[in-house]
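[1] Just the structure for this:
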Amino acid sequence: MSTTQSERLRELLEPLVTSQGLDLEEIAVDSVGRRRVLSVVVDSDTGADLDQIADVSRALSAKLDETDAMGEGEYTLEVGTPGAERALTEHRHYVRATGRLVRFQLHEGGEIVARILDVDDDGLDVEVPGVKGRKATARRLAFADIDRARVQVEFNRKDNDVNKDMKEEEEA
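    Next comes the predicted model:
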């Protein structure tokens, strides 16, 4: 049974990423002209700051230098976090996206945009925003019904809880 280079790299690098308190989300090797780029995406329940990214990048670079996992040619190592509009593919991704607006593609062919309220082992409770003055509606989505899910960027989010907390802090 053959394994791909990405699978071998995952086996090699995942323990290092985990030891830094992060999850290895994605790994990809791409050719850019004559050079290769190894892209590693890491995350955690609390996110990853620049210091953590730098630490894990140094650890991965050292490990790669002591092995021949990338072969003899030159390559560039890029370590980062998932983008703002990340795809949700694992249970932990849905948990981390609680409170966020997500576009769901459903197996039955439909699409909804809703805010994740709660996540359990079987699925999620979401709130579908009301349109044209209508009230938001609650809905239950089973993981089995979801084909794809992607976090949506919100520029003008009206978060009453955050605004309320900020107001209380200012008054104190």
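[2] make it CA atoms for all contacts and neighbour counts henceforth
    Noted.
[3] Can you tell me which residue sits nearest the middle of this structure?
    Pro82 (4.7 Å; Cα atoms, centre = their mean).
[4] Tell me the secondary structure at that one.
    The three-state assignment at Pro82 reads coil, by DSSP: H, G, I helix; E, B strand; the rest coil.
[5] List the contacts of the strand or helix carrying Ala114.
    Element membership for Ala114, per DSSP states H and E: strand 111-119. For strand 111-119, contacts defined as Cα atoms under 8 Å, 6 or more residues apart in numbering pick out 94-95, 97-106, 124-129.
[6] returning to that earlier point: I figured the residue nearest to the centre of the chain hits Ser39, correct?
    No: using Cα atoms under 8 Å, Pro82 is not in contact with Ser39, being 11.2 Å away.
[7] circling back to that earlier point, how far off centre is the strand holding Ala114?
    Here strand 111-119 is found 16 Å from its chain centre; the criterion is Cα atoms, centre = their mean, to the nearest Å.
[8] Check which element follows it along the chain.
    With DSSP H and E, the next secondary element past strand 111-119 is strand 123-128.
[9] State the next helix or strand along the chain beyond that following strand.
    Counting by DSSP H and E, the next helix or strand C-terminal to strand 123-128 is strand 137-142.
[10] Give the buried residues for that next one.
    The neighbour-count check on strand 137-142 (16 or more other Cα atoms under 10 Å) flags Leu141 as buried.
[11] immediately after it, which helix or strand?
    Tracing the chain C-terminally past strand 137-142 and defining elements by DSSP H and E, one meets strand 146-151 next.
[12] quick check: angle from that next one to strand 123-128?
    Inter-element angle recorded for strand 146-151 and strand 123-128: 60 degrees (by axes from the mean of the first three to the mean of the last three Cα atoms, to 10 degrees).
[13] Check what contacts strand 146-151 and list those residues.
    Contacts of strand 146-151 (Cα under 8 Å, 6+ apart): 84-89, 97, 100-107.
[14] just the buried members of these?
    By 16+ other Cα under 10 Å, the contacts of strand 146-151 give Arg86, Ala87, Leu88, Ala97, Arg100, Leu101, Val102, Arg103, Phe104, Gln105, Leu106 as buried.
[15] Would you do the same for the sequence below? I want to compare the two.
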Amino acid sequence: MSTTQSERLRALFEPLVDKAGLELEEVTLSASGRRRQLLVVVDSEEGVQLDAVAEISRSLSQALDASDVMGEAEYVLEVTSPGTDRPLTEPRHFRRNTGRLVKLALKERGELIARIMAVDEAGLDLEVPGVKGRKPKPARADFAEIAKARVEVEFTRRDGAPGDAVGDGDTDFDTEPDDSDSDIDETTEEA
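    Next up is the predicted model:
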């Protein structure tokens, strides 16, 4: 996608996404056979509900129909919320995942798997899980030293963990970690 088209799409979408109380995370246009696929990723501090995705999808589709930004070629519009495999790149991404286990690639220290306990302007306060009965240890990672970061999906989780949606002890896995991680929250429309 050319920078010009990317900028035009962002300029068209951002006011609509902001008005809906969401944040525009990503706009990607790719070829899919004879059609093009336009992927729009939205998020918010509270996560994104399916109804909000459907509503913003309709709004973006109407805006695209009224503009010439996509030209005459066919395209498929897909609006979704970020999944758990999304890289954490902005401080707000880390804040939204406080309490979650993350895998960090640190420039000087290598790889670290730890739970985000707190986020400030400079970086993360972490808790490195104990191994073989040892107690967890506190750690710190500044944003400047983080090369890559992703949420680690947990199938077994201690009861009452921060961000734990289940937390009642009746299950061994976190079935709904939070709305912002749902890969189900997506709507696809064809133009």
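[16] TM-score of the superposition?
    The TM-score (TM-score structural alignment, normalised by the length of the first structure) is 0.90; 166 aligned residues with a Cα RMSD of 1.9 Å.
[17] Need the buried ones among the contacts of strand 146-151 of the first structure in JSON lines (columns: secondary structure).
    Below are those laid out as JSON lines (three-state DSSP):
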{"residue": "Arg86", "secondary structure": "coil"}
{"residue": "Ala87", "secondary structure": "strand"}
{"residue": "Leu88", "secondary structure": "coil"}
{"residue": "Ala97", "secondary structure": "coil"}
{"residue": "Arg100", "secondary structure": "coil"}
{"residue": "Leu101", "secondary structure": "strand"}
{"residue": "Val102", "secondary structure": "strand"}
{"residue": "Arg103", "secondary structure": "strand"}
{"residue": "Phe104", "secondary structure": "strand"}
{"residue": "Gln105", "secondary structure": "strand"}
{"residue": "Leu106", "secondary structure": "strand"}
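[18] Ala122 of the second structure versus Arg35 of the second structure, what's the distance?
    Shown here: Arg35 of the second structure relative to Ala122 of the second structure, a distance of 43 Å by Cα to Cα, to the nearest Å.
[19] mean distance, the strand holding Ala114 of the first structure to its aligned residues in the second structure?
    Overlaying the second structure shows strand 111-119 of the first structure at a mean distance of 0.4 Å from the equivalent residues (mean Cα distance after the TM-score superposition for the first structure).
[20] okay, and that strand goes to which residues in the second structure?
    On the second structure, the counterpart of strand 111-119 of the first structure by TM-score structural alignment is residues 111-119.
[21] Identify each buried residue in that stretch, please.
    Buried residues in stretch 111-119 of the second structure, counted by 16+ other Cα under 10 Å: Ile113, Ala114, Arg115, Ile116, Met117, Ala118, Val119.
[22] Reformat those as TSV; add distance to Ala147 of the second structure.
    As requested, these are arranged in TSV below (distance: Cα to Cα, whole Å):
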residue	distance to Ala147 of the second structure
Ile113	14
Ala114	15
Arg115	17
Ile116	16
Met117	19
Ala118	19
Val119	17
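[23] between those residues, which is nearest Ala66 of the second structure?
    Val119 (41.4 Å; Cα to Cα).
[24] I'd assumed Val29 of the first structure was in a strand, is it?
    Yes: under three-state DSSP, Val29 of the first structure sits within a strand.
[25] how deep is it tucked in, by neighbour count?
    17 (other Cα atoms under 10 Å).
[26] again, but for Arg34 of the first structure
    So Arg34 of the first structure, with other Cα under 10 Å, has 8 neighbours.
[27] where's it relative to Ala69 of the first structure, distance?
    Arg34 of the first structure sits 18 Å away from Ala69 of the first structure, going by Cα to Cα.
[28] Distance from the chain centre to stretch 138-156 of the first structure, please.
    The chain centroid and the centroid of stretch 138-156 of the first structure are separated by 14 Å under Cα atoms, centre = their mean.
[29] For Val69 of the second structure, list the residues it contacts.
    Neighbouring residues of Val69 of the second structure by Cα under 8 Å, 6+ apart: Gln5, Arg8, Leu9.
[30] Quick one: buried ones out of the residues you listed?
    Leu9.
[31] Sitting in helices, which of the contacts of Val69 of the second structure do you find?
    Cross-referencing the contacts of Val69 of the second structure against helices under DSSP state H gives Gln5, Arg8, Leu9.
[32] Give me the distance between the residue sitting furthest away from the middle of the second structure and Asp159 of the second structure.
    When distances to the mean C-alpha position of the second structure are computed (Cα atoms, centre = their mean), the maximum falls on Gly133, with 32.6 Å. Note on Gly133 of the second structure: its distance to Asp159 of the second structure, by Cα to Cα, is 17 Å.
[33] Same check on Arg92 of the second structure?
    Distance of Arg92 of the second structure to Asp159 of the second structure, given as Cα to Cα: 25 Å.
[34] Comparing these two, which residue is more hemmed in?
    Set Arg92 of the second structure next to Asp159 and count neighbours by other Cα under 10 Å: Asp159 wins out with 17 against 13.
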